[in-house]
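A.B. asks: whatever this is, show me its structure:
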Amino acid sequence: MPLRPLPLFALGLLIASAASAQNAPPPPPKLIVAIAVDQFSADLFAEYRNRYAYGLKRLQQGAVFPAGYQGHAATETCPGHSTILTGVHPARTGIVANNWFDLGAKREKKLIYCAEDETQATADSKDYVASAVHLLVPTLGDRLKAANSATRNVAVSAKDRGALMMGGHAIDQVYWWKSAGFATLAGRQLGPSAVAENAAVAAALATDRAALDLPADCARADRAIQAGSQTVGTGRFERAKGDATRFRISPEMDAATADLAEKLVAEMDLGQGPATDVLSVSFSATDYVGHAFGTEGAEMCLQMHALDKTIGGLLDFLDARGIDYAVVLTADHGGFDVPERLAQQGLPQAARVDPALAPEPLGKAIAARLKIERIEPLLYADGPFGDFWLNRALKPKQRKAVLGELKALVTHPQVAAVFTAEELVKAPAPAGSPETWTLLDRARASFNPRRSGDVVVLLDRAIVPIPKPAPGYTATHGSPWDYDRRVPMLFWRKGMTGFEQPSPVETVDIAPTLAALVGLAVPEAEFDGRCLDLDAGPGNTCGERTR
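C.D. replies: Coordinates of the predicted model:
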């Protein structure tokens, strides 16, 4: 029997249906893999991006945003991690720094660590109970679990603050490095994956580690630099058996973190269930290496090569399991090299901070000038920059005078700006492109009236807030300048159309983007960021998944 031609209206329906199917977004991924590389600045990414050959090369085939911003001034690990999967600035996450002071805390120690529950006592006064209790907003994993209890939310890092600030409050399994192995939340037992990984780490620590071979492209960075009593720039990560500190400050730390993440994927069948799962992996070795050796020596070159392979191995593992996954990679903050090397490279203004700006000598100098007696310490702060708190014993007239002295610090050649809490409260939340934000805007994005200091001191560009280098701590971050604020943002999923967008975006854009990708409806007011369209072609706009 001959086939009859389709009526024109039916043919039109078929064509329309085919076009709609072609333009429709793919189904939500079964696993979100959120990767944070601690201290991975946009500058470091730009320097090495053409040399990556494994995981970081693959991720550049997706959506590349080379000018992502941690917009706030307090460019530290805890605030930065708190923005990535919450979609809001530290002013709203409440994570204003790695450490802050609560002068009303009901304990002798007033310094509060961002990832501790200070209301819980420990047997050891030097220890603490790790917790996400200070995170004031939900993460993507929290939101997905609230929407569908079948979602599994897993986080792993070498730092508790990295794992907890990305995982949030409702975490099925969470692990971080402690002493010489991985630990978890108080009251929880280590799962089989963590037990197995700790056994593997113990076996590795039982042997010496030979010096790593230096790749040919690292030869240009292989130059000894004297930073105080420390010599940096020529390290190869050799280690004696049992040296857990050198294990941590090396590519071995990232490899162990990835290995544990892979074990957890297999143990929990992540990405194979009825709902989208979230796996947060924070790689900390780049930060440890940057602090110990700076960002431009042979050590960092070796770390960049190793990180690339480690991420590639993790992605290959997920591929082998047949998981439909989407990846986002970014950083909590950037970093700055040791000033001694920078000065040799033509940046003479790079310098170490004046020790007189540290809270103890600064407080004593101000007390002497104002003739304030028997109030010690006058100032509380975690270092020579950032938030400063005034002693509550000060009388109103004394307090006003001390604030005036602190405001006058702006005349110091190493100080760029000083803002009082009163000024920051009155300032509107920053808007527009983060590259154009003023120093006030950057400080405002870190300011939370419940936790921030009475004064915020911002050091000038190229001033490293380490007066004297020490083993493991020669360089750092934490400034309001773009070398600490700018980070890469890379999104990848199998089959997506790759593109590069050079215009500035923010890490607070990640959570709304991923929420749209998995079809999770979240009121716009709950995010500071915006959804980024990850498809260069038609059909996969941010709004379609959550209508």
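A.B. asks: CA atoms for contacts and neighbours, from now on please.
C.D. replies: Noted.
A.B. asks: assign residue 520 to helix, strand or coil.
C.D. replies: Look at residue 520: counting by DSSP: H, G, I helix; E, B strand; the rest coil, its state is coil.
A.B. asks: tell me the spacing between it and residue 20.
C.D. replies: According to Cα to Cα, to the nearest Å, residue 520 and residue 20 sit 22 Å apart.
A.B. asks: the two: who's more crowded?
C.D. replies: Remark: of residue 520 and residue 20, residue 520 carries more neighbours, 19 against 12, as counted by other Cα atoms under 10 Å.
A.B. asks: give me every residue that touches residue 460.
C.D. replies: By Cα atoms under 8 Å, 6 or more residues apart in numbering, residue 460 lies in contact with 413-417.
A.B. asks: scratch that, residue 285
C.D. replies: 38, 158, 248-251, 253-254, 303.
A.B. asks: helices - which of the residues you listed land there?
C.D. replies: 248, 251, 253-254, 303 (DSSP state H).
A.B. asks: wait, what's in contact with residue 535?
C.D. replies: Counting by Cα under 8 Å, 6+ apart, residue 535 has contacts 63, 496-498, 541.
A.B. asks: can I get these in a markdown table with distance to residue 285, secondary structure and neighbour count?
C.D. replies: A markdown table is the format used below for the contacts of residue 535 (distance: Cα to Cα, whole Å; DSSP: H, G, I helix; E, B strand; the rest coil; neighbours: other Cα atoms under 10 Å):
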| residue | distance to residue 285 | secondary structure | neighbour count |
| --- | --- | --- | --- |
| 63 | 25 | strand | 24 |
| 496 | 30 | coil | 17 |
| 497 | 31 | coil | 14 |
| 498 | 28 | coil | 18 |
| 541 | 36 | coil | 18 |
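A.B. asks: compare with the first, here's sequence two:
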Amino acid sequence: MKRRVMTWMMAGLALLSITGAAHADAKPKLVILISIDQFSADLFNAYRGQYRAGLKELSSGIVYPSAYHEHGVTETCAGHAVIATGNHPNRTGIIANEWFDGTLGKDRYCTDDAVHVAATAKRVLGVGPGLLEVSTIGDWLKSASPASRVFSVAGKDRSAIMMGGHKPDGAFWFDGKQGFDTWGVTVDDARTRLTPLAPFNAKLASRIAQHAPIWTYFDKTCKTREAQIPLAGGKTFNSHLPPDLPPPLPGQAATTNPILPPWFYDTVTLEAAVSLIASEKLGHGQATDILAIGLSGTDMVGHVYGSQGPEMCDQIARLDDELGRFLKHIKALGVPVLIAVTADHGGSDIPERLNMRGYPRAERIEPLALLAQLNAGVRAGVGIDWDPLRSALFDPTRLTIVDRDGKVLGDAALRHRIADETAARARTLPGVAGAWTADVLQAHPVDPRLLPDQLSLGDRMALSFYPARTADVSLLFDPMVTAAPLFPGRLLMGHSGASDLNRRVPMLFWWPGVASQERAVPVAVTDLAPTLAAYIGVQPDGTIDGRCLNIGETEDICARK
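C.D. replies: Okay, here's the model as predicted:
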């Protein structure tokens, strides 16, 4: 009798194993792509032992702890375009959050495409995906399977729009005030596209108006990280919760109104995602659906407070908890689901706190002072009597050469002389890791056989080059150097650089019943889109830079046709 029971048990276990493996390799009905803005590999690993909910479960699947953004200008818009397309910025055309448009004679934001418009926001140049030069995984799916639905929802427009692609059924972003917005061909079209979130928006607006959230400790252990950090000019950054209200900008009156905390952006984004799943019945149709989610809170914390204080500690604890609730909802759907998690870029801590902890090479460069220094040197070196270098406000890493009137310099020979002089002078400055002219980057070959962690600084910057958008001169700073002004409560830290602190992020794949695997070999973030494409059985549209990673349990999913 015991032998017969044992036989039945063994047969049952074998059947369970076969069924589980087949389910894991089956095409999912719902693919969820989550990007956690500024979630560096260092941040992911630093808190990994403290995860209790969503991040703990998502980390129990297939984990690539070292996925690299291979390009050099690591910014939100560029990173989300890489995630969704499998291509570097030198193909996507999305080289940064903004760049100088010589035709317009001013900076151009990455979603100001002059083609589409928002449902509620008023933007002179409109808003939409028109500047994205390639297609996304959502576009590939819509072309192969018209019945499939593709949605994106995020705390930022650039995150939602880049991950949503050119053909989404809806791309929604939180406006930071009262609700979610979207884009369309016309205002009426955009308002129609906003319909799925209209009921959610109404409740959200009322909720914010009646009881704006206050940032107190969710995880009281984070209080041990509180500190008073001396800043230049006699300023002090009081790192604690609730945070101090930011001082008024020049010409503005002081405010006593509470500011929506960064974690609230993640809360409402995940709630909006749940609302979309329910109203659109995602995952319950005959075809596979995609939902991309951009969580922006971590990036907001990093920029304003740095990555090592009580603010980030509490943000990660809240994020873990919110993702736990989200996963419970996903499991309750009862449909085959695949979740992929990564980040658009990494980041580091503020240099003042790094100095307090014994990092002597951590320093802050005042961007306007650096620009003035370079302009003075170039004027003397080239023999001109105007400041020829222009940068976006507080961003001296991308320098455009202009004439006396502030327009792009038309004299090609002089422009080349100024670019060469600028790059040569910049390389001699403390804290500058490298400087390249546009001509050098355009001619720089990148060996595709190199692993992501083997690329030189020049390789990385070349992958961020796109004609007519990349500046005349591009600069990189040392890993622990930040060129950001001191605005406590508003801005203390940037992350646009090619160091591993900024480009190394986690990449996770999870589904119910997945067998846990830690894969330490470095991979590229460009590999994410072709991997998901193979998993759902669609082909990328044209050449892409990434390659498929086999995450199947019983078959090589990369071999699927």
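A.B. asks: out of the ones in helices among the contacts of residue 285 of the first structure, the closest to residue 128 of the first structure would be?
C.D. replies: Comparing these against residue 128 of the first structure with Cα to Cα places residue 248 closest, at 20.3 Å.
A.B. asks: how many other residues sit next to the closest one?
C.D. replies: Considering only other Cα under 10 Å, residue 248 of the first structure is surrounded by 22 other residues.
A.B. asks: distance check, it against residue 263 of the first structure.
C.D. replies: Residue 248 of the first structure sits 20 Å away from residue 263 of the first structure when distances are taken as Cα to Cα.
A.B. asks: same check, this time on residue 42 of the first structure
C.D. replies: Residue 42 of the first structure sits at a distance of 30 Å from residue 263 of the first structure (criterion: Cα to Cα).
A.B. asks: which one of those two has more residues nearby?
C.D. replies: Using other Cα under 10 Å as the criterion, residue 42 of the first structure and residue 263 rank with residue 42 on top: 27 against 17.
A.B. asks: residues contacting the more buried one?
C.D. replies: With Cα under 8 Å, 6+ apart, residue 42 of the first structure has these contacts: 66-68, 334, 483, 486-488.
A.B. asks: show only the entries of those residues found in helices.
C.D. replies: residue 483.
A.B. asks: could you export the contacts of residue 42 of the first structure as TSV, including distance to residue 323 of the first structure and neighbour count?
C.D. replies: TSV is the format used below for these (distance: Cα to Cα, whole Å; neighbours: other Cα atoms under 10 Å):
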residue	distance to residue 323 of the first structure	neighbour count
66	27	24
67	29	23
68	28	27
334	31	34
483	36	22
486	31	30
487	28	33
488	25	26
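A.B. asks: out of the ones in helices among the contacts of residue 285 of the first structure, flag the one nearest to residue 533 of the first structure.
C.D. replies: residue 254 (30.4 Å).
A.B. asks: give the contact list for that closest one.
C.D. replies: Listed by Cα under 8 Å, 6+ apart, the contact set of residue 254 of the first structure reads 158, 283-285, 307, 310.
A.B. asks: how far away is residue 335 of the second structure from residue 17 of the second structure?
C.D. replies: 19 Å.
A.B. asks: which of those two has more neighbours?
C.D. replies: Set residue 335 of the second structure next to residue 17 and count neighbours by other Cα under 10 Å: residue 335 wins out with 15 against 12.
A.B. asks: helix/strand/coil for that one?
C.D. replies: coil.
A.B. asks: got it, and the one 4 residues further on?
C.D. replies: Secondary structure for residue 339 of the second structure, judged by three-state DSSP, is strand.
A.B. asks: now the strands for the stretch 201-350 of the first structure?
C.D. replies: Taking DSSP state E, counting those that start in this stretch, the strands of the stretch 201-350 of the first structure run over residues 225-227, 230-232, 277-283, 325-330.
A.B. asks: using CSV, lay out these together with distance to residue 148 of the first structure and mean neighbour count.
C.D. replies: Shown next, in CSV, are these (distance: least, Cα to Cα, whole Å; neighbours: other Cα atoms under 10 Å):
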stretch, distance to residue 148 of the first structure, mean neighbour count
strand 225-227, 52, 16
strand 230-232, 50, 18
strand 277-283, 10, 27
strand 325-330, 18, 23
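A.B. asks: closest one to residue 147 of the first structure among those?
C.D. replies: Of the strands of the stretch 201-350 of the first structure, nearest to residue 147 of the first structure by Cα to Cα is strand 277-283, at 12.0 Å.
A.B. asks: the closest one vs the second structure, mean deviation?
C.D. replies: Once fitted to the second structure, strand 277-283 of the first structure is off its aligned match by 0.4 Å on average (mean Cα distance after the TM-score superposition for the first structure).
A.B. asks: let me know the angle separating that strand from strand 325-330.
C.D. replies: Going by axes from the mean of the first three to the mean of the last three Cα atoms, to 10 degrees, strand 277-283 of the first structure is angled at 30 degrees with respect to strand 325-330.
A.B. asks: which bit of the second structure covers strand 277-283 of the first structure?
C.D. replies: Aligned by TM-score structural alignment, strand 277-283 of the first structure falls on residues 289-295 of the second structure.
A.B. asks: please tell me how far the aligned residue in the second structure for residue 433 of the first structure sits from residue 529 of the second structure.
C.D. replies: Aligned counterpart of residue 433 of the first structure in the second structure: residue 451 (TM-score structural alignment). As judged by Cα to Cα, residue 451 of the second structure and residue 529 of the second structure stand 18 Å apart.
A.B. asks: these two: who's more crowded?
C.D. replies: A direct count of neighbours by other Cα under 10 Å for residue 451 of the second structure and residue 529 places residue 529 higher, at 27 against 14.
A.B. asks: that one and residue 84 touch, don't they?
C.D. replies: Yes: taking contacts as Cα atoms under 8 Å, residue 529 of the second structure lies within contact range of residue 84: 5.8 Å.
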